[in-house]
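1. Got a sequence here, can you build the structure:
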Amino acid sequence: MLYLNQGVELSEPSLFFTGKIPQDSLVFVSCGEAYIGQLKADQPATVSSTSTEASASTADSTTSGVDKANESDINKNGIDLEDLEISASISILAKKSHVDPDANTQLNRTAMLPGMRRVVGQPDLHPGNQYPIGATFITQKLIYPALIGNDIGCGMAVYKTRLSSNIKPQKIVDKLHNLEGRWTEGDPEEFLNSKMKATDAISTHLDQLGTLGGGNHFAEFVVLEQLVDEELCNKYDLNESNTYLIVHSGSRKVGQSVLEHSNKVLAPSKGDHQKLQGIMADSEAGRTYLRQHDQACDWALVNRELIAQRVLTRLNAEEDAVKILDIWHNNVESKTIESIDGTRACWIHRKGAAPSDRGLVVIPGSRGHFSYLVMPHGDQEKNGFSLAHGAGRLLPRAKALQKRPLASKQASISALQTTSLGSSVICENNDLLFEEQPDAYKEITDIIDDLGPFVKVVAVLRPICTYKMRKENRT
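-> Down below sits the predicted model:
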């Protein structure tokens, strides 16, 4: 049996004579034993180097990868191996921003998947549990639910409010405590049905509608620190007199249930769950996943809308609020791309990557840092029709927690509740407060600089109050 890096099985040795496998590929030969090894994190398979600096300098470099996976697994899902491209290019757009070698390794691994055509690491690229975050994956015919993950439809919404930019942060703090939990001021089912066509699968999670969830999700009031592009600011009616609300949240348990369903279809036996498998988009399983995926995306959009309503109601500012944008950065969508070997129908998977073909985009920094409204411009194929979705983690959560001092714990907590920009942070989960500390994220200015060829900055946003979830509702 023959294996490429990462345990990718070559079921057809004749592929060596097609020219599609790089000549310097490392090949493992066994006498029938399964591949159980794993590359070390500091030994990425292709583009990346062993040093962080070299990894960051690989921007716009390309490589090829092959993955024939396990033929029986592929065939049982109706995939024709002969009809799929088996090579993908890799681009990493990080020049100034730090890239963890583990993220490179994960990115390279995805490039070896059947049907993969292009993999793009955004400047906020960082390692995920198994697959990288801050990345875009372009495939043909196949879709990969695991690359999108369980928080399908996670994204950002921005609202212009009637609140004055002179509002004191403490006034917001006084109003926003104990905001999470089931929405009791109205009927969640009625609200959902007024916005989208609900299904039985979705209605079982109505208790989570209008809630942020854990991790890096937030609701944040910001003001315009700088109007950079006056023409676009006028177009979107952006000014320095009002306060704006950013909401970052997703589909909660709805997305989790969709992913679990697809996992059961793709990997019915326990041992198969470690393999990243794809679904033919035009198969019954593919159509089912896409239908449920789209419902989860719609649910997430409605969720952000209700979160905004709940937050603004506390401040008597729900009336006259105007939605400026709402984008998904965890999703898959079809797109016809002309520059990939002619005109082809492709599937763009975004995992922590904002779309660059939908107009205005918000790219938030870590709490206590500026955020940016940007407008994509120029050819967007090179960056996978996507942008960074934020600053990107610099430290894993466990390491961020280790920075919590044992002594003067209460003083440290208090220090994190006020940022260097003078904004307030509402977070009743002390662990989450440390996990999400500003030092745990990359420098947002590096992210924006790396995106310079693809965007123009419209406005710089300064936070005045950030709301995180309550302790008892953490997921």
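
2. From now on I want contacts and neighbour counts done on CA atoms only, so please keep to that.
-> Noted.

3. how about the strands in the stretch 1-150 of the chain?
-> 2-4, 8-10, 28-29, 89-92, 116-126, 133-139, 142-143 (DSSP state E, counting those that start in this stretch).

4. what's the answer for the stretch 201-350 of the chain, then?
-> Using DSSP E, counting those that start in this stretch, the strands found in the stretch 201-350 of the chain span residues 218-227, 242-249, 279-280, 322-328, 330-337, 344-351.

5. Identify each buried residue in the longest one, please.
-> Going back to what we said before, that points to strand 218-227. Going by neighbour count (16 or more other C-alpha atoms under 10 Å), the buried part of strand 218-227 is 218-225, 227.

6. Any chance of CSV for those, columns distance to Leu147?
-> Converted to CSV, the buried residues of strand 218-227 look like this (distance: C-alpha to C-alpha, whole Å):
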residue, distance to Leu147
Phe218, 23
Ala219, 26
Glu220, 28
Phe221, 31
Val222, 32
Val223, 34
Leu224, 35
Glu225, 36
Leu227, 36
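
7. from the residues you listed, which is closest to Ile90?
-> For the buried residues of strand 218-227, the residue nearest Ile90 by C-alpha to C-alpha is Phe218; the value is 31.5 Å.

8. Another for comparison:
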Amino acid sequence: MGTSPKVDGCAPIHVFASSKSWIEGNATLQLQQVAGLPGVRAVAAMPDLHPGKYGPVGCAVLSDLIHPQLVGSDIGCGMGLFQLDVAARKLRLDQLAGRLHALDQPWDGDTGNVLADAGLHATMFDASLGSIGGGNHFCEFQAIEEILEPDIAAEVGLDRDHAYVLVHSGSRGLGFSILEREMRNGQAALDPVSESGSAYMDAHDHAVQWARLNRRIIAERAAAAARADLRPVNDLAHNMVERHDAGGHVMALHRKGAAASDRGLVPVPGSRGTLSYLVEPLTAMRTDALASLAHGAGRKYDRASMHGRVRVKKSDVARLERNPYGGIVVCGDRGLLAEEAPEAYKNIERVIDDIVEFGLARVVATFRPLVTFKKAQSSVVAGSTRREKSWKEYRR
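-> The predicted structure follows:
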């Protein structure tokens, strides 16, 4: 991956968003701050860019040093798309929505054997396997709306009649514990080949694989609710860092809310009220994109402000629990229902238009939401302390 010299102490920033895209000023400011971090060589920002806790979400960062805060607390968070062996038209959405309430309960599978089969060691967070988590995480049944690239769709076995499951989740408390450990004394910058750098990467890589396994188990639980079997289409993390050898010099490529674009087709979801997209990356043509791609629509408004923008009185809940395609939204937490309302997110069509116009990808197929599951019960039932912990742990 090529790099350019720093100018005024900042690495070059390549923004893949047109003037039609709305990007918050705080996100741009955070982007400049990241470009000035020690060792940073290049930054690529996608049209879904928005402010995050330690840096903007929706970017990739190439650096001589590992910056754990740029990966964030939900290490390995990503999207997994799965095809079911049942026709979408045969799903009874009301019944399916009711069965999905089981996802609020702990998974009753054999955790030890599943971890062993995946080559993962046990941790104190393994009871969370098979659970979605809070924030913007979800499990969604989908149907193909349109196939735009039939040849590519056929190569991966897409069938417009089948139902699909898209899972967005991560490493739960495991990733949070790793970041917390690294930041005990403030923000860290680790040499990729040092003992501390290698120790972080070992823990990080374990969390990435744990998160991937978590998405698979969630998808299997959803498939069981539909009385179906499944097969994976693709699964990609979008919170991660990887070491790359650049002519004998090891560099770190961070992705924070950015999907890897060199591992097959990329799911790019909108909000719960819009279409989702499956795209074929073309980023080999753009080295300045750092082998990365947008991971979704990206937030337009933060969670706190959504409580003033969206009413969640009893009379409003019925509207929020349906999508424009006649599908169902399962979310028993009125606060989360407001925070994750479609209005909270950017225009997904604009995001897709940007990555297409910049030559980063082409659209293979679109998917419409059938049932979107976030959680069946309110997280305030155990008191405000539990809710505050949830926000701290899964803040994006």
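
9. Now the counterpart of Phe434 of structure 1 in structure 2: which helix or strand?
-> The equivalent of Phe434 of structure 1 in structure 2 is Ala338 (alignment by TM-score structural alignment). Assigned by DSSP states H and E, Ala338 of structure 2 belongs to helix 334-339.

10. Which of the strands of the stretch 201-350 of structure 1 sits closest to Ser424 of structure 1?
-> strand 218-227 (9.8 Å).

11. Mean deviation, that closest one versus structure 2?
-> Compared with structure 2 after the fit, strand 218-227 of structure 1 shows a mean deviation of 0.6 Å (mean C-alpha distance after the TM-score superposition for structure 1).

12. Would you check the span in structure 2 matched by that strand?
-> Under TM-score structural alignment, the alignment places strand 218-227 of structure 1 onto residues 138-147 of structure 2.

13. With adjacent residues omitted, what lies nearest to the corresponding residue of structure 2 for Ile143 of structure 1?
-> Matched across to structure 2, Ile143 of structure 1 falls on Ile66, judged by TM-score structural alignment. Take Ile66 of structure 2 and drop its neighbours on the chain: the residue closest to it by C-alpha to C-alpha, 6 or more residues apart in numbering is Leu190, 4.8 Å away.

14. Residue in structure 1 paired with that neighbour?
-> Checking TM-score structural alignment: Leu190 of structure 2 goes with Ile279.

15. Next: Lys300 of structure 2.
-> Using TM-score structural alignment, Lys300 of structure 2 pairs with Leu394 in structure 1.

16. what do you get for Ala226 of structure 2?
-> Using TM-score structural alignment, Ala226 of structure 2 sits opposite Leu315 in structure 1.

17. Number of residues surrounding that match?
-> By the criterion of other C-alpha atoms under 10 Å, Leu315 of structure 1 has 14 neighbours.

18. my read: it touches Lys175, true?
-> Yes: the criterion here is C-alpha atoms under 8 Å, and Leu315 of structure 1 meets it with Lys175 at 6.7 Å.

19. which ones are touching the match of Lys300 of structure 2?
-> 98, 100, 126, 439-442 (C-alpha atoms under 8 Å, 6 or more residues apart in numbering).

20. Show me what the helix of greatest length in structure 1 is packed against.
-> Counting by DSSP state H, the longest helix found in structure 1 is helix 284-314. With contacts defined as 3 or more C-alpha pairs under 8 Å, 6 or more residues apart in numbering; DSSP states H and E, helix 284-314 of structure 1 has these neighbours: strand 155-164, helix 169-176, helix 188-195, strand 242-249, helix 253-266, strand 279-280.

21. which ones are touching the residue mapped onto Arg243 of structure 2 from structure 1?
-> Correspondence of Arg243 of structure 2 to structure 1, assessed by TM-score structural alignment: Ser334. Ser334 of structure 1 is in contact with 345-348, counting by C-alpha under 8 Å, 6+ apart.

22. Next one: the counterpart of Ala411 of structure 1 in structure 2 from Leu213 of structure 2, what distance?
-> Superposed on structure 2 with TM-score structural alignment, Ala411 of structure 1 falls opposite Ser315. With distances taken as C-alpha to C-alpha, to the nearest Å, Ser315 of structure 2 is found 39 Å from Leu213 of structure 2.

23. ok, these two, which is more surrounded?
-> Counting neighbours by other C-alpha under 10 Å for Ser315 of structure 2 and for Leu213 shows that Leu213 has the greater number, 20 against 9.

24. residue closest to the middle of structure 1?
-> Gly352 (1.5 Å; C-alpha atoms, centre = their mean).

25. Show me what Lys54 of structure 1 lines up with in structure 2.
-> Just so we're on the same page, residue 54 of structure 1 is Ala rather than Lys. Checking with TM-score structural alignment, Ala54 of structure 1 has no match.

26. residues in structure 1 matched by stretch 253-261 of structure 2, start to end?
-> Residues 348-356 of structure 1 are where stretch 253-261 of structure 2 aligns, with TM-score structural alignment as the criterion.

27. ok now that stretch, how far from the chain's centre?
-> On the basis of C-alpha atoms, centre = their mean, to the nearest Å, stretch 348-356 of structure 1 sits 7 Å off its chain's mean C-alpha point.
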